[in-house]
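1. pasted the sequence and its predicted model underneath.
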Amino acid sequence: MDLIYAEATPPGRGGVSIVRISGTGARNAAERLAGRLPQSRHAYLRQIADGDEILDRALILWFESGQSFTGEEVVEIHLHGAPVIVRRLGQLLRAQGIRLAEAGEFTRRAFLNGKMDLSEVEGLGDLLAAETESQRRIALRTSSGELARKAESWRSLLVRAGALTESSIDFADEEVPDDVPEEVFVLLDRFRRELDDQIRGYAAAERIRNGFEVAIIGPPNAGKSSLLNRIGRREVALVSDVAGTTRDIIELRVDLRGLAVTFLDTAGLRESQDRIESLGIDRARGRALAADLRVHLSPEGNVDDQLWQPGDLAVTSKADLQASGSELKVSSLTGEGLDEFLEKVFAALSQRAAGASLVSHERQLNALLAARAAADVQEDAPPELIAEALRQAAISLDSLLGRIGADDYLDVIFTSFCIGK
């Protein structure tokens, strides 16, 4: 493969900038700039020179093929974090025929060289994009290979069941232990139950990864925009006493005690002759129905019967002015009840997040569903049919890890990575 390089630290001014080179000849390329680097996995303080001019003093490490993140020969150059130094180093590397890496190319090479499976790659992408603690935790579990280890344990069940089934075929005319078919289905039952657990937890895991949506709905002038501003502690939405001010959906993304949550300020729900406002109201209703939670906000604590779903919250707004209403009251002006309101939202979303599995991508879910469907065979099925079902289930597990059928997903997955990773 080509020699590639990229800055592994965020571009811009900083204390240190790290530039990585990967590919056969990476060490030789670095030595042409900085002198001899005798041992791998050792740090050397070297001057980087452009002819007779010293560019910088840098800490340089190199890793042998097979001992690096990409699985290739890799050099890391730790420079002072001035953008001009990184630019000059890039010019020197390109002069040697080393090209700038594409987005995700280092990780792609790690996958192609067998250093990571596809589920670990997806987990790493999620980890790099994590904004909250819940996202970090689930991404770290996947990127560290926990899903891959489970897949290997499931595969071992299939291998054992397959061996027993093949024996019953190969020696059909001979005496075979009576417990062979029973053990096959004991193994299959365990396989199905463990996959079912992961499949059931997909919805929660996917919401943790992408974030929850909470729609604030109610009549005009209920205080929806004011509440959004109070949650965000800044003027996110325009506030006015003119009914119909909010027409489009305004989003506020927050970290709610480790959960990524997007609050939606929606158009006031009413009958309107204004065509644009009506479109906004229709959009508000559709988005509210699709949200994970709806906050029904009004000065009287009323709810919209058409949008109400079990688990929704009825909230009385303008609590500083109201003597009655729902049990949950909030004042956007004084902040009264805000902490209790956010606690209720967190509690409701935490219930939806409970039982999250390691499967948080649709591609992973589809692979498990295919494996589960293949393994759904009856005990009275012919041994040949059972053996084929086991093979198909194993193939689906291989696709989960990217061992087969991964080409369709690679470009989509790796282009979501930053350059340098």
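-> Right, received. Where do you want to start?
2. CA atoms for contacts and neighbours, from now on please.
-> OK.
3. what is the host helix or strand of A6 packed up against?
-> Taking DSSP states H and E as the definition, A6 sits inside strand 4-7. Packing partners of strand 4-7 (3 or more CA pairs under 8 Å, 6 or more residues apart in numbering; DSSP states H and E): strand 14-22, strand 99-100.
4. tell me how far it lies from the chain's centre.
-> Taking CA atoms, centre = their mean, to the nearest Å, one finds strand 4-7 lying 25 Å from the centre of the chain it belongs to.
5. so what touches that strand?
-> 17-23, 86, 93, 98-101, 419-420 (CA atoms under 8 Å, 6 or more residues apart in numbering).
6. and if you look at stretch 330-339?
-> By CA under 8 Å, 6+ apart, stretch 330-339 touches 223, 226-227, 230-231, 315-320, 328-329, 341.
7. same question for stretch 130-150.
-> 117, 119-124, 126-127, 205, 208-209, 255, 258-260, 358-359, 401.
8. quick one: buried residues of it?
-> 130-136, 138-148 (16 or more other CA atoms under 10 Å).
9. the residues you listed in helices, which ones?
-> Members of those lying in helices (criterion: DSSP state H): 133-136, 138-143, 146-148.
10. okay, those in TSV with distance to L55 next?
-> Listed next are these as TSV, based on distance: CA to CA, whole Å:
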residue	distance to L55
E133	40
S134	43
Q135	41
R136	38
I138	42
A139	39
L140	38
R141	41
T142	41
S143	37
E146	44
L147	45
A148	44
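11. farthest-separated two in those?
-> Using CA to CA, those span at most 22.1 Å, a distance reached by E133 and A148.
12. where along the protein do the strands fall?
-> 4-7, 14-22, 44-50, 53-63, 74-81, 99-100, 212-217, 250-256, 259-265, 293-298, 313-316, 328-329 (DSSP state E).
13. pasting the second one now:
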Amino acid sequence: MLPSIHRGIWRAADHILRTSRGTPPCRFLSTFNGVPVGIADAETIFALSSGHGRCGVAVVRASGPASATALRCMTGLTRKLPPPRTALLRSITDPQSKEVLDRGLVFWFPGSVPGMRPAEAGEFTRRAFQAGKLDLTEVEGLGDLIHAETEAQRRQALRQMSGELGRLYQDWTHKLKRCLAHVEAFIDFSEDELIEDGVLNQVDKSVCDLQAEMERHLKDERRGERLRSGVQVVIAGATNAGKSSLLNTLCQRPAAIVSPIAGTTRDIVETALDIGGFPVLLSDTAGLRESLDLVEREGVRRARERVEQADLTLVVVDCTDLPSDAQQAAAFLQDHLRRVLPNQEQPETVFPADRLLLVLNKTDMLPEERRLKLDRELRRVSGLPPVCLISCHTNEGLQDFLTVLHGSVKTLCGDPLSGAPTLTQARHRAHLQQCFAALAQYQRYRDIDLALAAEGVRLALTSLGRITGRVGAEEILDIIFKDFCIGK
């Protein structure tokens, strides 16, 4: 239930809605990919911007042709509005009963687009996009910031919301527009000797450079997407190795049933974690073994499927099962990894160290001398992924394991504040791949049919424009006349 101040303002806003229905609507139009979009009959909208629930301060935002009427009626400003963008302390009253609802600051921002109703979800942001104040990448960055759960997600969202990714795509868009303008100008006017012979050579170089930039941008190993949605970390291994105990230790609650009976876990148990500021979706899986039990066999199938999809696999091994000799222990672990991991049956397998951690559990059951020797010797063995010795019972070695885990997760996500901006949405990647393929069409038809080659550039431009939501044919004509002064 809303606090009384919110209910009062809502009641007052409803009154403004009823009294402003005679306000003539306006037409608010924008373009997206050259197609007019927007709000045909713009209304005044309002929303509680500070969120629902109990709070010391409530912020109500209104936009539309009845905003000035609402401000006057609710603050007693009968003649003129306050100066633009200036805070004014006023009593806020119900326009009908004149009951004082609260005392607070009001701001007037003139120039909003042209009745009153509650805003739909995201409507203020939609209007900002339609007014050209935000492109789609900035809108998506704002959405990611709202839903960010970790520090690294927040940093990435802030960077995208600041427009850095959008500016990169706008720069590519500008270059593609110039390429398309030059090709079309050559097609239309070259016979009149109004276009220089080297124009197409410049286009060829620009297209090659853009392809190289896009290829590097696409080869990001999905770091931005992984950071946005969370790193998929899967705990796998044989039965009774301590997989569920590791899950419970990491999430610090009994999320999974722990039992000495082998095969207790039969389905996927998931929990979300924050590992040093990075989002992780941790999954505990059924123990990998042959079984006649149909339910357990299904659990094993699901476990293997989840390992195939994992960004990072934690292979848990009961260290009491290891041979006492370190070299034999290394061979045992390599053979075990081949059985656990998909498509790793060959003896010469090189295990992906950046996607795999070996967790030797139950070290509290080993004599200290043997544990220290095992740790020392296994670190020297080549051909094994990073090895961590821990005890889920005593938490021994847990801090070192968390440090290694954090490093692996950070490598998979990358630093959101360094380097070039990364792709954060599958939508971006799909459109960029289409753009790249369209530029390949230009290369393919460049010496065969220049019109088809130009169509490749046009398709590339359209695909790129779908990422930011901005592309128009008028700009192509502007470049033609600006660069070549056709007809003066």
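-> Arrived safely. Bear in mind that the values here come from a model prediction, so they are computed numbers and not experimental data.
14. average gap between the strand holding A6 of structure 1 and structure 2?
-> On superposition with structure 2, the mean distance recorded for strand 4-7 of structure 1 (mean CA distance after the TM-score superposition for structure 1) is 1.5 Å.
15. gap between the residue sitting furthest away from the middle of structure 2 and G230 of structure 2?
-> In structure 2, D192 marks the outermost C-alpha relative to the chain mean, sitting 50.3 Å out by CA atoms, centre = their mean. Counting by CA to CA, to the nearest Å, the separation of D192 of structure 2 from G230 of structure 2 is 58 Å.
16. and if you look at R429 of structure 2?
-> Counting by CA to CA - R429 of structure 2 and G230 of structure 2 are separated by 17 Å.
17. so which of these two has more stuff around it?
-> A side-by-side neighbour count of R429 of structure 2 and G230, using other CA atoms under 10 Å, places G230 first with 24 against 17.
18. quick one: map that one onto structure 1.
-> In structure 1, the residue matched to G230 of structure 2 (TM-score structural alignment) is G211.
19. got a list of what the residue lying closest to its match once chain neighbours are set aside touches?
-> Closest residue in space to G211 of structure 1, ignoring its immediate chain neighbours: A260 at 4.6 Å, by CA to CA, 6 or more residues apart in numbering. A260 of structure 1 sits next to 131-132, 135, 208, 210-212, 253-254 when contact means CA under 8 Å, 6+ apart.
20. one more: E138 of structure 2?
-> E138 of structure 2 is in contact with 160-163, 166, counting by CA under 8 Å, 6+ apart.
21. aligned against structure 1, show me the partner of it.
-> Under TM-score structural alignment, E138 of structure 2 pairs with E120 in structure 1.
22. nearest residue to its match other than its sequence neighbours?
-> Nearest residue to E120 of structure 1, sequence neighbours excluded (CA to CA, 6+ apart): S143, at 4.2 Å.
23. any idea how far R209 of structure 1 is from the one you found?
-> To R209 of structure 1, S143 of structure 1 is 13 Å away according to CA to CA.
24. just R87 of structure 1 next, same as before
-> 35 Å.
25. now do G201 of structure 1
-> 12 Å.
26. among the two, which residue is more densely surrounded?
-> Counting neighbours by other CA under 10 Å for G201 of structure 1 and for R209 shows that R209 has the greater number, 24 against 19.
27. ok, now which ones touch A286 of structure 2?
-> Taking CA under 8 Å, 6+ apart, we find A286 of structure 2 in contact with 236, 239, 263-268, 296, 299-300, 303.
28. please repeat the previous calculation with a cut-off of 10 Å.
-> Counting by CA atoms under 10 Å, 6 or more residues apart in numbering, A286 of structure 2 makes contact with 235-240, 243-244, 262-269, 296-304.
29. try G280 of structure 1
-> 244, 246-249, 266-269, 274, 286.
30. which one (most neighbours) among these?
-> Busiest of the contacts of G280 of structure 1 [other CA under 10 Å] is A267, holding 31 neighbours.
31. just give me the match in structure 2 for it.
-> Checking TM-score structural alignment: A267 of structure 1 goes with A286.
32. now swap in I395 of structure 1 and tell me
-> In structure 2, I395 of structure 1 lands on T462 (TM-score structural alignment).
33. that match: neighbouring residues, count only.
-> Going by other CA under 10 Å, the residues that sit close to T462 of structure 2 add up to 23.
34. quick one: it from G456 of structure 2, how far?
-> The value you get for T462 of structure 2 to G456 of structure 2, if CA to CA is used, is 10 Å.
35. give the residues shared as contacts by the two.
-> 435, 438.
36. about what we covered before: from the contacts of G280 of structure 1, pick the one nearest R32 of structure 1.
-> Using CA to CA, those come closest to R32 of structure 1 at I249, 56.8 Å.
37. excluding sequence neighbours, find me the nearest residue to the closest one.
-> Residue nearest to I249 of structure 1 in three dimensions, not counting chain neighbours: T266, with 4.9 Å by CA to CA, 6+ apart.
38. hang on, isn't that neighbour packed against I250?
-> Yes - if you go by CA atoms under 10 Å, T266 of structure 1 and I250 touch, sitting 6.7 Å apart.
39. mind listing the shared neighbours of the two?
-> Common neighbours of T266 of structure 1 and I250 (CA under 10 Å, 6+ apart) are S225.
40. cool, thanks, signing off.
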